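# after the sequence you'll find the predicted model.
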Amino acid sequence: MLKRLCCSWPAAIKVHLSTCRTAIKDGPGLDHFIAKAQPSRHRAPKVFPLPIESDTYLSPEDFHGAGRTVKFLTYGCQMNVNDMEVVRSILFKNGYVETEDERNANVVLLMTCSIRESAEDKIWRKLQLLRANAKTATVGVLGCMAERIREGILNKSKFVDLVVGPDAYRDLPRLLAATRFGQNAMNVQLSLEETYADIQPVRAEAASKSAFVSIMRGCDNMCTYCVVPFTRGRERSRPVDSIIDEVRQLSDQGFKQIILLGQNVNSYRDMSQLPVSTSTSTVAGFKTVYKPKTGGLTFATLLEKVSAVNPEMRIRFTSPHPKDFPLPVLQLIRDRPNICNQLHLPAQSGDDAVLEAMGRGYTREAYLDLVAQVKETIPGVGLTSDFIAGFCGETEEAHQRTLDLIREVGYYFCFVFPYSMRERTRAHRRLDDNVSDEVKQRRTVELAHVFREKALELNTKLIGSTQLILIEGKSRRSDRHLSGRIDSGTKVIIDDVPLPGLDDTATANPQVGEYVAVTITAATSQSLTAIPLRRSSIASGF
């Protein structure tokens, strides 16, 4: 039909079509458009100077600090504390020395958080102060904020010399050496393998008997509000043996409490050795954005091995995801006296529509079913949680359902924050941050008020009971008091007085890292007061 129509067209139209065909044939091809598109696809480098570049003017001797002093400043979560301990280890082995004199330090390093805008604002303010007070220092921004903003930090703050992401700390000696030659340096390359398993962290508080042990890094959950998968990368776990070796060394050094750390700590899965598990850790009723993970050694196996190192050393862990609490983990916590009966179950919201928008992978009902199983399996468990106030599209009714969830579950503590939209997250790309700041702040206050009401009820029920606390140090209340925590995590204040030991042995004042049996006498929403009875142990049953 088309051929007949063309044949009937006037000659002038046929000539025009012929001309068009020639023009199209002789016009720009695919290569032309690819070449034109290249500038818009250009990505800023993640590493500069590259090792191949710095090798032309740096020698291995330049990597050595030669006694240069470093002030370490840590902001944010426990993972950041542990990361700075890794940084200390790397720099100390390369001849750097720690100082508390911020004004006269040769190097000032800030370990940063990027989870909320307020966390980054705090860093920007600190950088302004450093610009005035530490004018000659080499200033480095490390961690999540470095990974999120990257070269933008150097562009915004001309005072910063160094930007290093969470997976590039091994490169610090080279990058610091490069800054001594008058240039900025950056490495924000994420890794699928880096766990720093072979580095022994150098802990800042030598007198403390509590230590963080990182067991995995990264997160695969991709909650829509969260920037962590973009600043910390994909999940990867340390080999079990390296973790057990570190825990054993800490036990030999007299540490009495270990806190296992990870962005999604209970999704731990060591794929480096056999036996291979075919089970998945995901709880029924919960779903993930990734295929079920199988194989390797799971968190339950690790927890069992860690708790067996020293039965008199308490074991805690954070921060978990509710989906990764299968029954074997709960049973192990119940059965091992030194695994603390404290679980962090981040709910984030009590409303199904909000949970769906957050990409949490569960409903209110599924979460409450898990809570019921936890309470049934672990008598006396202390639950804590996280909540976000004013997430995209959260209605007043949704907020009320979250308040009702807090009342129904009963948490000893909750971390509550107003929602802060973060670039690169799915919420930033797809959702509307349509709850006003005033409403977010009001809802945050209401969430905190309700959880404190319930916490007071829970703590009041402990009055008259005998508990075992681990002494952490002097109380902020006064030098005449000590503070410690019961198994489920609540802080306890006692008088610093001589106490008998087990079997009425000689009296002595309790020391940091000792267990003390106490009788609870008073309670607030966040702490307990107690009468100390005797120095004790886990095995004694107090």
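Looks like it arrived, so ask away. The structure displayed is predicted, hence computed values, not measured ones. Numbers count the residues shown, from 1 in each chain.

# alpha carbons only for contacts and neighbour counts from here, please
Will do.

# pretty sure residue 111 is in a strand, no?
Yes. Membership of residue 111 in a strand is supported by DSSP: H, G, I helix; E, B strand; the rest coil.

# contact partners for it?
Contacts for residue 111 (CA atoms under 8 Å, 6 or more residues apart in numbering) come out as 72, 73, 74, 75, 80, 83, 84, 141, 142, 143.

# residues touching the nearest residue to the fourth one once chain neighbours are set aside, list them.
Of all residues not flanking residue 75 in the chain, residue 112 sits nearest, at 5.3 Å (CA to CA, 6 or more residues apart in numbering). By CA under 8 Å, 6+ apart, the contact set of residue 112 is 74-76, 80, 119-120, 123, 141-146.

# what sits up against stretch 382-391?
Contact with stretch 382-391 is made by 341-349, 354, 399, 410-419, 433, 435-436, 439-441, 443-444, 447, 488-489, as judged by CA under 8 Å, 6+ apart.

# pasting the second one now:
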Amino acid sequence: MNEKQRLESQQVQAANSSDKKSEKDFSKYFESVYTPPSLKDAKKRGKEDVQYQDFAIPEEFKNMGKGRHFYIRTYGCQMNEHDTEVMAGIFIGLGYEPTDSVENANVILLNTCAIRENAENKVFGELGHLKHLKQKNPDVLIGVCGCMSQEESVVNKILKTYNQVDMIFGTHNIHRLPNILQEAYMSKEMVIEVWSKEGDIIENLPKVRRGDIKAWVNIMYGCDKFCTYCIVPYTRGKERSRRPEDIIQEVRHLAAQGYKEITLLGQNVNAYGKDFEDIKYGLGDLMDEIRKIDIPRIRFTTSHPRDFDDHLIEVLSKGGNLLEHIHLPVQSGSTEVLKIMARKYSREEYLELVRKIKAAIPNASFTTDIIVGYPNETDEQFEETLSLYREVGFEGAYTFIYSPREGTPAAKMQDNVPMEVKKERLQRLNALVNEFSAAAMKKYQDQVVEVLVEGESKNNPEVLAGYTRNSKLVNFKGPKSAIGKLVKVKITDAKTWSLNGEMIEELEAIEVN
């Protein structure tokens, strides 16, 4: 590690709780290593140069994991899943072997999510369960990484309560995993590496992908939207895009390996390219190039309505391997609530965007995210959410009761919607979601659909399962040789959230525009 890296990382070793440091000591400690979220400061960011680097495991670390096993438990979104794939790749490069049991692991990592309080509670509960392992085997390393690691209150709590933790590192520090492990092995103290700097873009990171049918490709990092309820702009940093040539090379490599579907990932994926200063190039341009690659299916997630531009719609309308399922989080159907959320669009603007997409892609299906019980949300405003849901005709939704996240502007608002009202609204919304999902599924009755077969059904090993182009789950009987292939299935039974069918034939070739 060079001196610049040392200064930037502010790598600090914190004493275990056995040292019984005082509250004052912890406060002083954090002043030196951690900059808590500041909306004012964060909105000024963007002037720093993002450095593009290639990853390589230092020669002295290459046999670090010989005879050792690693275990990673992942919480949260696809971005966290992708981060886990990268960390697994680094572990393999260091000589470690994977294990599916914490009992057999020499290193245990919890890759965490900070979106909701419930996710954090699960992590703290798991840390409690792992305490006995540390007592039984003091040599096992326990680490907390991911988005929770970049919240001051979380790190403070771990320092004070969970002395079984050996290392804490953030989302910008994954490429530093070999160094962090070495520090943890050599030290008797907790190793913390959390950069307040957003981080550079590191290419050629090794990955251990989950399966060989579908793959995630990260095209950008961070978010600059600062929705008042969301911690992501602070934990994931500013928006910064990978270079298109690096992404295209990765997709071509996946195609050559036989992958059938890729999902382009970003916290705000359709803001891709807006940070480039040398070229004018956005998600529409990238997808227009990727659609020409010989890979059957291409998806992207997650979109922000503000950045869903006309060029992207035009490219998606070309079809082919560009799928017509659009996940477009709306969060609320009320313009007033959207304003409090700082979503920067109105109900009318969202509906106009949906209208444009439907005009260009008549067979498009829409899913969304919705929060109920936001501060100051009235009954009338909630009714607007229900009416918008009906007007768009969503085919599915992730629905949530609002809960404040420390460090966000909304956490300072009065959470003035009673919990019983939040629960009643969620129940009514979910009833509508179920109704519309069932209606959307019913349209497939007796139809023949294209299914990418992912494997055996979770509920019945005699049944195969896969997804349509519109992300509908299909269960059907067929030969195991169909796994990993595209097949035609005739739908015989439409349920609320899945379809049953009979396999007709295997699709030998997929035409790519």
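Everything's here; your move. Values in this document were obtained by computation on a predicted structure and should not be read as measured data.

# so what number do they get for TM-score?
After superposition, the two chains reach a TM-score of 0.85 (TM-score structural alignment, normalised by the length of structure 2), with 458 aligned residues with a CA RMSD of 2.3 Å.

# picking up where we left off before, distance of the residue nearest to residue 75 of structure 1 from residue 140 of structure 1?
From residue 112 of structure 1 across to residue 140 of structure 1, the span is 10 Å (CA to CA, to the nearest Å).

# how about residue 475 of structure 1?
Distance, residue 475 of structure 1 to residue 140 of structure 1, by CA to CA: 34 Å.

# these two: who's more crowded?
A count of neighbours by other CA atoms under 10 Å puts residue 140 above the other of residue 475 of structure 1 and residue 140, at 25 against 18.

# what about the residue mapped onto that one from structure 2, which SS state?
Under the alignment (TM-score structural alignment), residue 140 of structure 1 pairs with residue 143 of structure 2. Residue 143 of structure 2 falls in the strand class when you classify it by three-state DSSP.

# residues in structure 1 matched by stretch 369-377 of structure 2, start to end?
Going by TM-score structural alignment, stretch 369-377 of structure 2 sits over residues 386-394 in structure 1.

# roughly how far out does the matching stretch sit from the chain middle?
19 Å (CA atoms, centre = their mean, to the nearest Å).

# pull up the distance across that stretch, start to finish.
Terminal residues of stretch 386-394 of structure 1 are spaced 16 Å apart (CA to CA).

# how about it: buried residues?
When burial is assessed from 16 or more other CA atoms under 10 Å, stretch 386-394 of structure 1 yields the following buried residues: 387, 388, 389, 390, 391, 392, 394.

# got those as CSV, with secondary structure and distance to residue 37 of structure 1 columns?
Putting the buried residues of stretch 386-394 of structure 1 into CSV (DSSP: H, G, I helix; E, B strand; the rest coil; distance: CA to CA, whole Å) gives the following:
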residue, secondary structure, distance to residue 37 of structure 1
387, strand, 44
388, strand, 41
389, strand, 42
390, coil, 40
391, coil, 37
392, coil, 35
394, coil, 40
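
# the residues you listed: which two are farthest apart?
Spanning the widest gap among these are 387 and 392, at 13.6 Å by CA to CA.

# residue contacts, the counterpart of residue 170 of structure 2 in structure 1?
Taking TM-score structural alignment as the criterion, the aligned counterpart of residue 170 of structure 2 in structure 1 is residue 165. The neighbourhood of residue 165 of structure 1, defined by CA under 8 Å, 6+ apart, consists of 142, 143, 144, 145, 146, 147, 187, 188, 189, 190, 231.

# just the buried residues out of those residues, in PyMOL syntax.
Those of these that count as buried under 16+ other CA under 10 Å are selected in PyMOL with:
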select buried, resi 142+143+144+145+146+147+187+188+190+231
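
# inside strands: which ones of the contacts of residue 165 of structure 1?
Among the contacts of residue 165 of structure 1, the members found in strands (DSSP state E) are 142, 143, 187.

# of those residues, which is the nearest to residue 520 of structure 1?
Scanning those for proximity to residue 520 of structure 1, where the rule is CA to CA, the winner is residue 143, at 41.0 Å.

# now the closest one: how far from residue 2 of structure 1?
Distance of residue 143 of structure 1 to residue 2 of structure 1, given as CA to CA: 65 Å.

# for residue 172 of structure 1, same thing?
According to CA to CA, residue 172 of structure 1 stands 70 Å off from residue 2 of structure 1.

# who's more crowded, those two?
It is residue 172, of residue 172 of structure 1 and residue 2, that has more neighbours when counted by other CA under 10 Å, with 23 against 6.
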